[in-house]
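Student: Sequence plus the predicted model coming up.
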Amino acid sequence: MNAVLIALLVLPLLGAALTLAPVFGQDAGTAHRRALRLNSVVTGAVFLLGVALAAGFDHDRPARMQATTDVAWIPAIHVRFHLGVDGVSLPLIVLTALLTFLCALYSEKRLPDGEGTPSAKSFVGLFLLLEVGMLATFAVLDLVLFFLAFEIVLIPMYFLIARWGSGAKVPAANRFILYTLLGSAVMLLGFLLIGSKAGTFDMQALATAHGSGLSHTTQVVAALAIMIGLAVKAPAWPLHSWLPDAHTAAPTVGSVLLAGVLLKMGTYGLVRVLLPVVPDGTTTLAPYLGAFAAVGIVYGSLACLALARSGAKGDLKRLIAYSSVGHMGFVLLGIASLTPAGVNGALFANIAHGLITGLLFFLVGAIKDRYGTADLDTLSGSIGAALYGRTPRIGALLAFAAVASLGLPGLAGFWGELLAMFGAFDPAAGLSRPAFVTYMVLAGLGTLLTAAYLLIVVKRVCMGDPRQPAPVAELADLRPYEAVSWTPLAALTLLAGLWPALLLGLSDPAVKHLLGGG
């Protein structure tokens, strides 16, 4: 099992290195096709390794760290090369491997090109390096390694936005990397403080100690620094402002991975590091995290409502980006409750958001490809874009993703938000119940606002008279490569909604272990 986890990280790294070798041929067209095929093969093999890891995982003991590798790396500062997976990280590793594979398949047909766009070989090298960083973030068990993995993803994503994006792509990429680098720098200070005081950066050893040996002041300062750094990536209000620009400018696969995986790195860090390592500091700061989460839920929903109304010139990609601020607010609220129910809900909502929002960004990318724009007013005009009549399969998928995103029972979006609010209703000992009940009420208001803007989007984009003139003459319905890329996300959204125990059975023992320090 440990060999499988190592291979999971080494394989995309070797694939990225291979793009530097002259093995793709001299002809530009041939090299383009071969590079993109390499991307699909490597990410497909990584996904199969992820499935093998899940199949070999001991599901009877999900709280125990499995497939571990633990060797000294930098003895002078007690840094170890420590890898492992448990019930918290395993679903995120499989989700990451799945989304990168689906994005690679999609890119074979829809890689942005044109004057000034780098070669497909450059895209594949950056894409595989991005996959290494994302997978490593969920697999490493040393704070220094976590920081390095956290940072690896920034450069590839920067170039994916700046070179393969559209619109104001360079300013959006600059804002993305500036925010996330500053957040990471603050997070590193918190890690160094913990390591210097505890004498180790090993996350398992620190979790077992559960804060013993760290003074209350040290825990609060470290928790604050780490929380700020991770909140930027989450993204938590008011540190979210890089996100809408990055999503709007990014290519379709960039938006899918940004929403589906990169945002999860922040919330995963809160669960993996803050809860078990600095529990006293986390308890002190939890009410503030809950407050920012509740504001973020309402703020994200109101921003989406403003973009969805007629005449607002709202960009559909930008609207879904703002919806992520609201949805990730539920994740942060669940974590802030410090209860097993709330944290389990947060982890479930993480996976659900990755599936649903990944599907939404795929769909919006397809609509933008067909219409040449994602502007809601241009798409819908005064009568609606009439996708139900013009492209019924895409219209049906968009409606399905929208109702999943608003939390319809029976689909994946429901359980995480319900459990997060349940955790806020009865927070952990030491937290103010009236404050968290207030946050829960605001979150409930956010669910109503979410339903409002998503139903407006469905009405404007899916409904209308297909006999009226369309902005473009011909609209192709679902293409085979799109069906292959999107169907797994829709199927898993339904499966997770109908069988929540599939994820909660993995996460619940591991969450109780992290909260209890056992």
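Tutor: In hand now; what should we look at?
Student: going forward, measure contacts and count neighbours with C-alpha atoms only.
Tutor: Noted.
Student: Would you mind giving the secondary structure of residue 117?
Tutor: The three-state label given to residue 117 by DSSP: H, G, I helix; E, B strand; the rest coil is coil.
Student: Run a quick neighbour tally on it.
Tutor: Using other C-alpha atoms under 10 Å, residue 117 is surrounded by 14 other residues.
Student: I figured it hits residue 161, correct?
Tutor: No: Residue 117 is beyond contact range of residue 161, at 11.3 Å (criterion: C-alpha atoms under 8 Å).
Student: So which residues of this structure form strands?
Tutor: 66-74, 79-85 (DSSP state E).
Student: In TSV: those strands, plus distance to residue 97 and mean neighbour count.
Tutor: Shown next, in TSV, are the strands of the chain (distance: least, C-alpha to C-alpha, whole Å; neighbours: other C-alpha atoms under 10 Å):
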stretch	distance to residue 97	mean neighbour count
strand 66-74	17	15
strand 79-85	14	21
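Student: Can you add distance to residue 24 and give those back as TSV?
Tutor: Shown next, in TSV, are these (distance: least, C-alpha to C-alpha, whole Å):
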stretch	distance to residue 24
strand 66-74	35
strand 79-85	34
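Student: right, and the ones you listed - which one's nearest residue 396?
Tutor: With C-alpha to C-alpha, the closest approach to residue 396 among those belongs to strand 79-85: 36.8 Å.
Student: Second structure follows, compare the two:
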Amino acid sequence: MSFPLLTVTAAVPAAGAILTAAVPAARRTAAKWLALLVSLATLACAAVVFARFEPGGARYQLVESHSWIREFGVRYELGVDGIGVALIALTALLIPFIVLAGWHDADPLAESTSGSATGHSSKWRPTQGFFAMILMVEAMVILSFEATDVFLFYILFEAMLIPMYFLIGGFGDRAHAGSDSNAAAQRSYAAVKFLLYNLVGGLIMLAAVIGLYVVAGGFSLPEIIAARANGTLDMATNTERWLFLGFFFAFAVKAPLWPLHTWLPNAMGEATAPVAVLITAIVDKVGTFAMLRFCLGLFPEASKWATPVIVALALVSIVYGALLAVGQRDIKRLIAYASISHFGFIVLGIFAMTSQGQSGATLYMVNHGISTAALMLVAGFLISRRGSRLIADYGGVQKVAPVLAGTFLIGGLATLSLPGLAPFVSEFLVLVGAFARYPVAGIIATTGIVLAALYTLVLYQRTMTGPVKEEVKKLPDLRPRELAVVVPLIAVLIFLGVFPQPLTDIVNPSVRHTMSDVQQKDPAPSVPAKNLEAAK
């Protein structure tokens, strides 16, 4: 029996979460260090998965399969393709930085505000629980990228909502304009809205999962794909379309795609900056990943049938999210609406049904995660210093904290996909893929680039340049712990911006498999090669 590497990669953070939660209440610092060490151990396991994956090998590798609920054909079945490997690497890479950035986010409020020596008051918060839930979310997300049993994936898809609910509602942002009671009400509203939206999506998906079992007689994704390919499983057209819609609705909520997006600005605005990164850079990627793996793999004909409508929704997300980002007064909500626009690009790339589009969409998932983490975490450091999320409360920060301003600028430039930074490659591929099959959609999508430049540069201009406001004159620059968070993320953005091949080599074979599932080929060039030669 081969070593269960995929299970171990998810089991390390799960076990770490239990151990972190069990640390005595008086040993908060020990719990933080334990969580950080566990996240680094998980990163090491993910690096081994990345190294052992063979791009030219089988579609699903490092496979594990064990009987779970025999009566219903449910199995504990894991396997990774190149897309899953890339997203596991993203998850494992970001969690140590999330832990470091949130080092003091769950400290007792009494200590941070009144200097109480006891650290116990009505505002006491369980530090161990904060870091334990982050590690538990990491374990569930990694397993969801590995699961090839549809029922197992569904369990993970829903279970990760529980720790996320408590992270949003129980550990909210301390920089709130209102009173403590108003802040608590806003956090509770954001957490409940997040939970309800995703639970509704999950319940609709559950009905589709049951329908899939009735039609296919099992839950194994590789077996269902193989049966569809060899003709032994033939779904009725209407049945396939209804099942597709059930799956897609849940994934569109998680992604989030317009008009199912409204929970995200509330959740990101009220959560701490590290938890906001956990939401949009990691957890939301489960939705777009599942569109590629399950919607296109299980329901290829229905995916093609729904493509025109989904492309239209993606375009609305791109433009609508960017327009609302332009008008935001809250820094974190601006980044949230920018992410909605970026997720529109990802969905457009997936359903453009071209190899460039789907490769770009996968790279976009990774690069968006890193760029958003860099920008949001620096924004979180800024907000924690000033105690306000409002853009109007800042000005001239670059004169008093030049390193903070410089890293904020790089994160913003990555968000607008500046050439030389990682998101540019992915956005370029998505647009090329969209133009190849849907030229009008490609033209509309480019407006998102112009709007991204507008909201990013205006944000930087209003917060970092101009006269130094009185309230920011004494803001300290980035500290060593904060530099340890930001500098590696910027280094990765630059590395993948100039040398994306390590990711493209992993992703492209999996994209070819997905294109084969939906029986699509890239459109032929509109200008024949012989005409190009003649033009020379």
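Tutor: Yep, that arrived. This structure is a prediction, so every number in the text was calculated from the model and none was measured.
Student: what's the equivalent of residue 212 of the second structure over in the first structure in contact with, if anything?
Tutor: Residue 212 of the second structure maps onto residue 194 in the first structure, with residues paired by TM-score structural alignment. Contacts for residue 194 of the first structure (C-alpha atoms under 8 Å, 6 or more residues apart in numbering) come out as 200-201, 214, 218-219, 222.
Student: So which of the residues you listed belong to helices?
Tutor: Among those, the ones falling in helices (DSSP state H) are 218-219, 222.
Student: of all those, which comes closest to residue 437 of the first structure?
Tutor: Proximity of these to residue 437 of the first structure (C-alpha to C-alpha) peaks at residue 219, which lies at 26.2 Å.
Student: Do I have it right that the closest one meets residue 281?
Tutor: Yes: Residue 219 of the first structure is in contact with residue 281 according to C-alpha under 8 Å; the separation is 4.5 Å.
Student: and the helix or strand hosting residue 533 of the second structure, how far from the chain's centre?
Tutor: Assigned by DSSP states H and E, residue 533 of the second structure falls within helix 529-535. Taking C-alpha atoms, centre = their mean, to the nearest Å, the mean C-alpha location of helix 529-535 of the second structure is offset from the chain mean by 43 Å.
Student: returning to what we had before: reformat the contacts of residue 194 of the first structure as JSON lines; add distance to residue 332 of the first structure.
Tutor: Shown next, in JSON lines, are the contacts of residue 194 of the first structure (distance: C-alpha to C-alpha, whole Å):
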{"residue": "200", "distance to residue 332 of the first structure": "28"}
{"residue": "201", "distance to residue 332 of the first structure": "25"}
{"residue": "214", "distance to residue 332 of the first structure": "25"}
{"residue": "218", "distance to residue 332 of the first structure": "23"}
{"residue": "219", "distance to residue 332 of the first structure": "19"}
{"residue": "222", "distance to residue 332 of the first structure": "18"}
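Student: Only whichever of these are buried, select them in ChimeraX.
Tutor: Applying 16 or more other C-alpha atoms under 10 Å to these, the buried members can be selected in ChimeraX as follows:
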select :200,201,214,218,219,222
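Student: can you tell me which of the contacts of residue 194 of the first structure lies nearest to residue 367 of the first structure?
Tutor: Using C-alpha to C-alpha, residue 222 is the member of the contacts of residue 194 of the first structure that lies nearest residue 367 of the first structure, at 44.7 Å.
Student: how close does the closest one sit to residue 15 of the first structure?
Tutor: For residue 222 of the first structure, the distance to residue 15 of the first structure equals 37 Å [C-alpha to C-alpha, to the nearest Å].
Student: That's all I had, so thanks and see you.
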